[in-house]
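[1] I need the structure of the sequence given here:
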Amino acid sequence: MFDRQKKGDRAVLVLPHSRGEGDTARRAAEFAELVKSAGAEVLGVISARVEDPNPRYYIGSGKADEVAEAARALEADLVLVDHVLTPVQERNLEKHLGIRVVDRAGLILDIFAQRARSHEGKLEVELAQLKHLATRLVRGWTHLDAQRGGAIGNRGPGETQLETDRRLLAERVKMLTKRLEKVQTQRGQQRRARLRNTVPRVALVGYTNAGKSTLFNALTTGEVFAADLLFATLDPTVRKLENLSCGPAVLADTVGFIRELPHDLVAAFRATLAEARDADLLLHVSDAADEERERLHRVVDKVLEEIDAGDVPQLHVMNKIDLAGAEPRIDRDAAGKPVRVWLSAATGVGLDLLRQALGELLGGDRVQSSLQLPLSAGRLHARLKAAGAITGETVDEHGWQLRIDAPRSVIAPLSGGNAAETRLLRELLAPAE
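    Prediction:
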């Protein structure tokens, strides 16, 4: 056994791969970006062929010896493994190498812990880390075997440090879960309030390096922080999107996705990708020049389902057509509805087509009209105002002259007044029916 070091970021990378695996070079580059985002210094890289995983180390015992020798020669502080290890495998590797071992799941959790800014995000990332740690309390540290006792009043079998850690961790998980339930209740109340917002919400989603932030900057006047790091920020950036035929919308740039996200981290994604879950439309950005784009598209869809955003309508954006040699265009379904836009965010080619498609998709279910209300319809006026459906109004002795701009789903439920108010709302909704 050994005393686990707590500091140090000089790392040796271990890249397991199998014969039937896809682009190993791409995966290795992606893992290197994760390591860079975590702030570690890469001292060396060791590739390991794994056809039949070793239950003790995952990699073979000979390869484990090679990693140990490299770590000693390079004076590394830790070993980062590009695969999810079982608690026993992680413990055995640490014992064999004599230094810390962090698998892919632990590395991503560490990055999220560094990047979380919102209160809910911090709570959920901590909860994910604790659930991950709970499976790692398998006596990988020498002090966990020590029993309490020895002094007067403390003698007897007592409980081991391992049992104490498990109990304290379970109590912390229980407390965080209760806090998150309270935050989720508050989020539900905020979500109901957002239903009164007439401005459509659009969220950018996609695999990392698909060009989401470049597209965001091209569509809006604001500049998104664009560091050469995965998960540079977990807090979405929101800007107003104008020059659409349907009127203004709100555009949010969310965190990029990546393969093999830790299961415990899906909860954290529920906080950081709230903009995607609550959006009226998702712009699913893909790299048109990437040969694996269809597989990566499925990775993103899988994560969207896990965060309860799988039912949100999508418009697929094929970015980087300048690299793919494709032409800008809009692909439509049998009903003529836009389903895919081909463009280049870097050069600006095709951005007008994207705005056109957004106008069609967001404006098709909105009510944009004028409404004359008599003074006797004060209750209906109040409901329309509370729903945020009124964008302009004048009043005289005859009543209110209103300009209405709101989703049909917001206006339709307001017809619970008297017969006269119901008739007025039916006339308002009729042109779009």
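
[2] Please make it C-alpha for all contacts and neighbour counts, starting now.
    Noted.

[3] which residues of the stretch 201-350 of the chain fall in strands?
    201-206, 237-241, 249-253, 281-287, 314-319, 329-332, 338-342 (DSSP state E, counting those that start in this stretch).

[4] so who does residue 371 touch?
    Residues in contact with residue 371 (Cα atoms under 8 Å, 6 or more residues apart in numbering) are 401, 402, 403, 404, 428.

[5] State the distance from it to residue 380.
    11 Å (Cα to Cα, to the nearest Å).

[6] Settle this for me: residue 53 is touching residue 83, isn't it.
    No. Judged on Cα atoms under 8 Å, residue 53 makes no contact with residue 83 at a distance of 11.1 Å.

[7] Among those two, which residue is more densely surrounded?
    Using other Cα atoms under 10 Å, the more surrounded residue of residue 53 and residue 83 is residue 83, with 18 against 13.

[8] quick one: the residue lying closest to the more buried one once chain neighbours are set aside and residue 94, what's the gap?
    Counting by Cα to Cα, 6 or more residues apart in numbering, residue 104 is the residue found nearest to residue 83 once chain neighbours are left out, at 5.2 Å. Going from residue 104 to residue 94 by Cα to Cα gives 15 Å.

[9] compare with the first, here's sequence two:
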Amino acid sequence: MGEETLDQAVTPVWVLHPDFRNDRNRRDPDFALEEAVSLALAMPGVDVVGSDVVPVPKTRAGWLFGKGKTEELKQLFKTVKVDLVLIDGPVTPVQQRNLEKEWGVKVLDRTGLILEIFSDRARTREGVLQVEMAALAYQRTRLVRAWTHLERQRGGLGFVGGPGETQIEADRRAIDEQMVRLRRQLDKVVKTRALHRKSRAKVPFPVVALVGYTNAGKSTLFNRLTGAEVFAKDMLFATLDPTMRSVELPSGKQVILSDTVGFISELPTQLVAAFRATLEEVLDADLILHVRDISSPLTEEQADDVRQIMKDLGVPEDAPLIEVWNKIDQLDDNAKEGFTSKAEREENVFATSAVTGEGLDALLEEVSDKLTDPKTRREITLPFSDGRKRAWLFQEGLVENEVQTEDGFVLSVYWTARQEKNFREL
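    Prediction:
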């Protein structure tokens, strides 16, 4: 039977970036709008029919935009026949309700949009649960007390909540109960992952984590180095779950490479919390590769956002880190030469192209050097009952000499600090 070719319903979307003039931390509105459009395009089944920067000198509490601008946009959306308006910024529940009623379209703010994308992209069990938790936390804030009169109250038999409980309270309680259930499931998944991580720690392979702003090319680099087929596309949030693969470096050294979710400026607080567990791989990494899209005009701002999120996650400032200036293939010859020579002068910076492979040999050599731990000689005594530890030392090829005594074994070992740590944890 042949494949059915059904056209997916496409939603016409208009993207607005509110430019708050009195916000000292405001981003360049044109680039912010460009990123917002990229975010919108990452949503399944949408057609971005237009976009605008809307200057907001003063916010209207219940409306966000001024009266004239709200009316002007209403006429525009009616003419263009828009079904969904994405507002690249925070929108309060009251503002959302008022704008939807006035414009006759669905309105989604930046947090809602990112949640939609995350829910479409999450692949692992943990990723799915994290998204559901974040979505419920967001939904809970959207419960607007729209009605206070009696029709909004429901009677009851006293089994749940009691008579007179308002619908909004019932909705809130239902969400809270669902969040408790999800948290229990998530705890189980996180424990399982912690066990996997613990067992991986016993494998003497260092972990190298790729981090970077979303769409910096991490997954393309990951695929090139590992031969894996992680979903890599020129799209924001192409990867949402950490993917781990064992890689043999040109030096013969084995490492575990971890690809992580892309960071983004003004990441909603619910999502920073929700994806903290997903990003724990970064906290455990022996080396971090900060992948930057050096072709982006906002590369410095994006790098600052990544550094801030890593700081929020608790990554130590002195954590071993290499900056990978990626996408040099997208630069013109002059810019490419400038960035390449600058990277050569800087410490722990490499200019690369994950697409063409340029600069990757030098990067991998540095990764190998960074992960080659100095070794020390130690003499340790093990009782006869510690056969497992003794077997592990021989299995890892760390024993240089062994003498049997009345009390057990005296072994001369030659190992790295990491190998000693793994031995102590056995």
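
[10] follow-up on the earlier one: a markdown table for the contacts of residue 371 of structure 1, including distance to residue 357 of structure 1, secondary structure and neighbour count?
    Below are these laid out as a markdown table (distance: Cα to Cα, whole Å; DSSP: H, G, I helix; E, B strand; the rest coil; neighbours: other Cα atoms under 10 Å):
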| residue | distance to residue 357 of structure 1 | secondary structure | neighbour count |
| --- | --- | --- | --- |
| 401 | 31 | strand | 16 |
| 402 | 28 | strand | 20 |
| 403 | 25 | strand | 16 |
| 404 | 23 | strand | 23 |
| 428 | 25 | helix | 20 |
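
[11] which of these lies closest to residue 87 of structure 1?
    Among the contacts of residue 371 of structure 1, residue 404 lies closest to residue 87 of structure 1 (Cα to Cα), at 59.0 Å.

[12] In contact with that closest one, which residues?
    367, 368, 369, 370, 371, 389, 390, 391, 392.

[13] could you flag which of those are buried?
    367, 368, 371, 389, 390 (16 or more other Cα atoms under 10 Å).

[14] got the residues you listed as CSV, with distance to residue 359 of structure 1 columns?
    Converted to CSV, these look like this (distance: Cα to Cα, whole Å):
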residue, distance to residue 359 of structure 1
367, 13
368, 13
371, 23
389, 19
390, 20
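
[15] Now go through these and say which are in strands.
    Assigned to strands by DSSP state E, the following of these qualify: 367, 368, 371, 390.

[16] Identify, from these, the entry nearest to residue 115 of structure 1.
    Looking across these and measuring by Cα to Cα, the closest to residue 115 of structure 1 is residue 390, at 38.9 Å.

[17] That closest one pairs with which position in structure 2?
    Here residue 390 of structure 1 is matched to residue 396 in structure 2, going by TM-score structural alignment.

[18] Verify the stated contact: residue 109 of structure 2 with residue 88.
    Yes. Using Cα under 8 Å, residue 109 of structure 2 makes contact with residue 88 at a distance of 6.0 Å.

[19] which of the two has more neighbours?
    Higher neighbour count among residue 109 of structure 2 and residue 88: residue 88, with 25 against 20, using other Cα under 10 Å.

[20] Let me see the contact set for the more buried one.
    15, 16, 17, 18, 33, 36, 109, 110 are the contacts of residue 88 of structure 2 under Cα under 8 Å, 6+ apart.

[21] Quick one: classify the second one as helix, strand or coil.
    The local conformation at residue 16 of structure 2, judged by DSSP: H, G, I helix; E, B strand; the rest coil, is strand.

[22] which residues does it contact?
    With contact set as Cα under 8 Å, 6+ apart, residue 16 of structure 2 has these partners: 33, 51, 52, 53, 54, 85, 86, 87, 88.

[23] so which of these would you say is closest to residue 322 of structure 2?
    residue 33 (30.1 Å).
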